[in-house]
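Undergrad: Dropping the sequence and predicted coords here.
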Amino acid sequence: MRIRIVAVLGDYYHREEWSVESIKQAVRDHFENDQVVVENISVTELATSLLTKPDAVILFKENRVNPEAEKVETWMDPLTEKIICEYVKNGGSWIAWHSGLASYPTQGDYLSMTRGYFIRHPEIHQLVNYRVSGAKLIDPSYDFAIIDEHYFVHCNEAETNVFLRSESIDGASIAGWAHEYGEGRVVCLTPAHLKEGLLHPNMTRMLAQVIKWGCRLV
């Protein structure tokens, strides 16, 4: 079975090439040769691309287009939000990864799909411990610790399956959750920000595992 993934990666604060490299490593090390094809696209191409029904979408991009501007703009308009939710309801897989959880609507259809969102992160990067917990989506041996931008999130824990938690000197938070939405599947994953974290072997193992879960390979 060949898996086709559409990836929307990188924003003002997050280097696209680092997330591209992380996905490449996850695919190279944890899938059979040529089992996965990844198409890197822009947000302007996303709505049209979803109509072709890819097996999964990875979003590593925040909603704000120009976060440092006086008038901040966002890319997810109501039509795109509707198309995304319909894609997942009809059997697609949506992976909201790190900045893919940031500055998106905190009410409405998209939130009913993700069931959580980014709230804040401390200004200074610290050592963050990521511990597999709860839902049996990820092997417990995938625990790891990295210097990271520690994401604190809101998560409707009663309506999803938490599989990862994070802890640092700044506190503790949920770091990964997954659930079905209609006929599709949704995964939300908060690590990582820096290149070293994105390429940590257990980070890419975890990324590969959530792709497999989203595409019903496990």
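TA: All right, it came through fine.
Undergrad: okay, CA-based contacts and neighbour counts for the rest of this
TA: OK.
Undergrad: Excluding chain neighbours, give the residue nearest to Phe118 in space.
TA: Closest residue to Phe118 apart from its sequence neighbours, by CA to CA, 6 or more residues apart in numbering: Val153 at 4.4 Å.
Undergrad: Equivalent analysis for Arg120, please.
TA: Phe152 (5.4 Å).
Undergrad: My understanding was that that neighbour contacts Ser168; is that so?
TA: No: at 10.7 Å, Phe152 does not count as touching Ser168 under the criterion of CA atoms under 8 Å.
Undergrad: let's bring in a second one:
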Amino acid sequence: MGKVMFLVDDYWHREETIRPLVDILFGEDEWTVIFTKNPEELYTNKDIDLFLSFKDPIENDQIPTPIWCDEKWTSTFMELIKNGMGFLAVHAQVTDLEKDHPIVTELLQSVFITHPEQCELSIEILKEHPVTKGVTSFTFPENDEHYQMDMLEGANVTMLANTVSKNGIQPGLWVSEYGKGKICCFTPGHTTPNMTCEGYIKILKNAIAWCVQ
């Protein structure tokens, strides 16, 4: 039985839009799921196998709001990954951190720049890998946010897929390791229909399996 902390909810990405993924991704006979808005639940759940987050580090960017992944939280989090916890960072989780934040420099290895207005968006698979197994390039059923990402110089990652739209080509899916932990970053996924389409779900299921193996 695996244990996952599934972190959600910020101003632009509400809990209810992401909740359908719980039953799709995590069978109750295989997983104990902590589905939460509160990152501090990490402190009482250090035995988790996987940390999956869709949550923006700034919970409400409409008012002055500090990031929730402060120094204490980040230190705890990174130690867990170093010791073997998997980390799946999806959509808003890859945004709104400064370039020198340890989660950026050591884990994401990429900085979010911006995104244009929602548009038709496709996933272009670049490489065979356990995370892309059985997945072919696809277009989302609805317009999505095309995240513009700046990979750090010398980033030690394996790039698995690009996101493609009229606005260009961007890094969309990559994996890396930190200590004994495996990390997967996946940038799209703004609406429930897009998050539950076949290709997206296949990537997430593959990523979950890879991150905890």
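TA: Ah, there it is. Everything numeric in this text was worked out from a predicted model, so none of it was measured.
Undergrad: Now do the same for the residue nearest to Phe118 of structure 1: its match in structure 2.
TA: Aligned by TM-score structural alignment, Val153 of structure 1 pairs with Met149 of structure 2.
Undergrad: What residues sit buried inside the helix or strand hosting that match?
TA: Element membership of Met149 of structure 2 [criterion: DSSP states H and E] is strand 148-151. Buried residues in strand 148-151 of structure 2, counted by 16 or more other CA atoms under 10 Å: 148-149, 151.
Undergrad: Tell me where structure 2 has strands.
TA: Ranges of strands in structure 2, per DSSP state E, are 2-7, 31-36, 50-53, 86-90, 110-114, 122-125, 138-139, 148-151, 158-165, 168-178, 181-186.
Undergrad: Switch the ones you listed over to JSON lines; also include distance to Pro193 of structure 2.
TA: Below are those laid out as JSON lines (distance: least, CA to CA, whole Å):
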{"stretch": "strand 2-7", "distance to Pro193 of structure 2": "19"}
{"stretch": "strand 31-36", "distance to Pro193 of structure 2": "20"}
{"stretch": "strand 50-53", "distance to Pro193 of structure 2": "18"}
{"stretch": "strand 86-90", "distance to Pro193 of structure 2": "16"}
{"stretch": "strand 110-114", "distance to Pro193 of structure 2": "22"}
{"stretch": "strand 122-125", "distance to Pro193 of structure 2": "14"}
{"stretch": "strand 138-139", "distance to Pro193 of structure 2": "12"}
{"stretch": "strand 148-151", "distance to Pro193 of structure 2": "22"}
{"stretch": "strand 158-165", "distance to Pro193 of structure 2": "17"}
{"stretch": "strand 168-178", "distance to Pro193 of structure 2": "18"}
{"stretch": "strand 181-186", "distance to Pro193 of structure 2": "16"}
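Undergrad: Of all those strands, which one is nearest Thr192 of structure 2?
TA: Evaluated with CA to CA, those place strand 86-90 nearest to Thr192 of structure 2, the distance being 13.5 Å.
Undergrad: residues in structure 1 aligned with the helix or strand just after the closest one?
TA: Using DSSP H and E, the next helix or strand after strand 86-90 of structure 2 towards the C-terminus is helix 102. Mapped onto structure 1 using TM-score structural alignment, helix 102 of structure 2 spans residues 109.
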